[in-house]
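*Asks:* predicted model and sequence below, questions to follow.
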Amino acid sequence: MPVTDEDAALAAIATLEHLSAEQTTALQAINTILHNDEPFADIHELFAHYNVLYFRKLLLPRVEVLWSPRLTLCAGICELSRDASTGRFTRIRLKLSTPLLQYRPRSDFINTLIHEAIHAYFFVTTSWKHSRGDDGTGHGVGFQLLADAINNHGNYNVTIYHTFHDEVDSFRTHVWQCDGPCQSQPPYLGLVKRSMNRAPGKGDNWWARHQAECGGTYTKIQEPAPTKKQLEAMSTKERAGRQKNKLDSWVAAGVRKGAKTEGGTSDKPIDLVEDKTLAGQKRSRADDDDLLRVEKKLLVECPICNLKIAESDINEHLDTVHT
């Protein structure tokens, strides 16, 4: 009969009843690291000690541990690595999220490290057939048994799900809004937020249900500003298109706001430049008629350098300065 997660969990828990000399040494090393008052800890060193203390020395060298700067939707992940030549899963990669964990208390990254190590342990002991559990996430009876035992033994707080919701949401900068009935239905109100630029579509497991129950169309309403490298990679036409879209939206906002006048509001854009005489010129009756004045113009902000430019001159400014 194949080993289950529960079987593997009980085997690991049994080793905690009477620690071996090697486990005791690992425990002492872990306590030294956890109480050294340093803000950071070496994940590879900790992982090696946890491998001895809690996981029957089965994780190394099969499991690779690393920080991931691209992991933004979860604090950690344990993934199988397939051998290119044989097609078999031969290694396990354990990743911790740099963006979500680097500024949080050290205990958060340690709890996440142990959480993912439990998954890795089950992948090793159950012949790469880690049980997905009742909820389909791999956090079944076996996971809960071993996590509870480790929490009680070392006073950890290994949980099934993390609570870093604000951090995760801060990276979901690509946003789409549905124009159908679901835009008035909580909790999502027709919004889809993602950290990557992938529009809602058939690849989403909820798409068919959305089409049947709502049928609305998603339109992108927010995205992060392009990086300098992305701007440099754009063609002149693409950059011009982005500039035109920003200018159009800016002017449209001014029209909607309207300029306040003595009896109400005007539908015209707000003028940001007043009529003024040229600075430093003495005014006299003799030259009143010849006095030069700056023409009243609408100023707009350059989307690249933020310089205020007359609306009629913005295209020339973009062509000559930023092309």
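*Replies:* Received it, and whenever you're ready, just let me know what you need.
*Asks:* every contact and neighbour count from this point should use C-alpha atoms.
*Replies:* Fine.
*Asks:* what residues of the lengthiest strand in the chain count as buried?
*Replies:* Using DSSP state E, we find that the single longest strand of the chain is strand 89-97. By 16 or more other CA atoms under 10 Å, the buried positions in strand 89-97 come out as 91-97.
*Asks:* ok, those residues vs residue 176, which is closest?
*Replies:* For those, the minimum distance to residue 176 (CA to CA) is 25.0 Å, reached by residue 97.
*Asks:* tell me if I'm right that the closest one and residue 65 touch.
*Replies:* No - using CA atoms under 8 Å, residue 97 is not in contact with residue 65, being 11.4 Å away.
*Asks:* quick one: list the elements packing against the helix or strand encompassing residue 255.
*Replies:* In the assignment (DSSP states H and E), residue 255 maps to helix 236-257. Using 3 or more CA pairs under 8 Å, 6 or more residues apart in numbering; DSSP states H and E as the contact test, the elements touching helix 236-257 are strand 299-301.
*Asks:* which strands or helices does the strand it packs on pack on?
*Replies:* Short answer (3+ CA pairs under 8 Å, 6+ apart): strand 299-301 packs on helix 236-257, strand 308-310.
*Asks:* could you show me where the strands are in the chain, in order?
*Replies:* Using DSSP E, strands in the chain cover 63-68, 76-82, 89-97, 174-178, 191-194, 218-222, 259-261, 264-266, 299-301, 308-310.
*Asks:* next up, a structure to set beside the first:
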Amino acid sequence: MATTTRTTGTAADRLAVQRRPRKRVDPTFYLFLLPTITLFTLFITVPALLGAGVSLTNYIGFGDFDVVGFSNFRVLFTDPNIRDAYGFTLLFALVTVVLTNVIALLLALGLNAKIHAKTFLRSVFFIPMVVSGIVIAFVFNYLFSTSIPQVFDAVPALQTSLLANPDWAWFAVVIVTTWQAVPGAMIIYIAGLLAVPDEVYEAAALDGAGASRQFFSITLPLMWGYVIINTVLGFKGFLSTYDIIVGLTDGGPGTATRSVSMVIFSGFTNGDYSYQMANALVFFVLTVVISILQLQLIRRRGVQL
């Protein structure tokens, strides 16, 4: 009888919940939402649909055109220049996101410690984030081309500019991009460290846990959600990096550092409008797939963002 009563009570509770009148949404909410939806439709959705249509033609940016179906896509998947651009972009994004997160986490740990002038140092490390990417690229271009070869003249690998070396120019781009991206990731990590109670570390210290043990057993597990946030946002942003590469190498030497974004943009002005529109559509699908895979990884790990 007890079991029957509990079951009946649970069913009654569910029925009562279902019968509760739903709260009506204030029409003002839709009024304020309308401008955002309108702008998003006009400047994002409509251009995307038009671009998808153009990718099925031989349009060069002006004049007449014919529908060619999926010819642009067939050529795209066999083009070595496109393949090299995707290879560079994916490798660059992967290496940069790893370096950015490692350096940002180490700096956040240092700036969250009990040190003097903590606020001042945080402000100093935040500066690269507010400087324009193209300005940063031109400054580092001068450093790599002039200052570093003169200062490190005794090092054979640095006697000439890294930007002129086809094998190492990509790493110079990684260095500069990481330098600019670290402050943003560092702020997120500092916010995560401030959310960890001090009592947890005090209890671990009483149990004899050293600094390294506290980091791997307490800090890193509690910070895992923030690591995921920085990884997802960073990888997405690095896939579309454009200004730093243009100001630093302009895709050179040769085509060694040409990203997908550069290839797409250059095609719009060189008569490859429909071809690069197809490339942009493929790049968009790739970015969406990577984002979905990252979200699936987050859910499997049980991370709450």
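*Replies:* Done, it's in. The structure presented is a predicted model; accordingly, all values stated were derived computationally and were not measured.
*Asks:* so after superposing, what's the score?
*Replies:* After superposition, the two chains reach a TM-score of 0.23 (TM-score structural alignment, normalised by the length of the second structure), with 114 aligned residues with a CA RMSD of 6.0 Å.
*Asks:* picking up where we left off before, turn the helices and strands packed on strand 299-301 of the first structure into JSON lines, including distance to residue 299 of the first structure and mean neighbour count.
*Replies:* Listed next are these as JSON lines, based on distance: least, CA to CA, whole Å; neighbours: other CA atoms under 10 Å:
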{"stretch": "helix 236-257", "distance to residue 299 of the first structure": "10", "mean neighbour count": "14"}
{"stretch": "strand 308-310", "distance to residue 299 of the first structure": "4", "mean neighbour count": "16"}
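*Asks:* nearest spatial neighbour of residue 177 of the first structure, chain-adjacent residues omitted?
*Replies:* Closest residue in space to residue 177 of the first structure, ignoring its immediate chain neighbours: residue 191 at 4.8 Å, by CA to CA, 6 or more residues apart in numbering.
*Asks:* repeat for residue 63 of the first structure
*Replies:* residue 92 (4.8 Å).
*Asks:* OK, contacts around the one you found?
*Replies:* 62-64, 78-81, 120 (CA atoms under 8 Å, 6 or more residues apart in numbering).
*Asks:* go on, residue 66 of the first structure?
*Replies:* Contacts of residue 66 of the first structure (CA under 8 Å, 6+ apart): 43, 93-96.
*Asks:* please apply the same query to residue 283 of the second structure.
*Replies:* With CA under 8 Å, 6+ apart, residue 283 of the second structure has these contacts: residue 260.
*Asks:* that one: which element?
*Replies:* Counting by DSSP H and E, residue 283 of the second structure is part of helix 273-301.
*Asks:* buried set for that helix?
*Replies:* Buried-residue list, helix 273-301 of the second structure, by 16+ other CA under 10 Å: 273-281, 283, 287, 291, 298.
*Asks:* and those residues, which is closest to residue 7 of the second structure?
*Replies:* Nearest member of those to residue 7 of the second structure, counting by CA to CA, is residue 298, at 35.6 Å.
*Asks:* correct me, but that closest one touches residue 229?
*Replies:* No - Residue 298 of the second structure lies out of contact with residue 229 (CA under 8 Å); the separation is 9.5 Å.
*Asks:* before we move on, back to that, among the buried residues of strand 89-97 of the first structure, which one lies nearest to residue 233 of the first structure?
*Replies:* residue 97 (28.0 Å).
*Asks:* what is the neighbour count of residue 15 of the second structure?
*Replies:* 11 (other CA atoms under 10 Å).
*Asks:* what do you get for residue 96 of the second structure?
*Replies:* 25.
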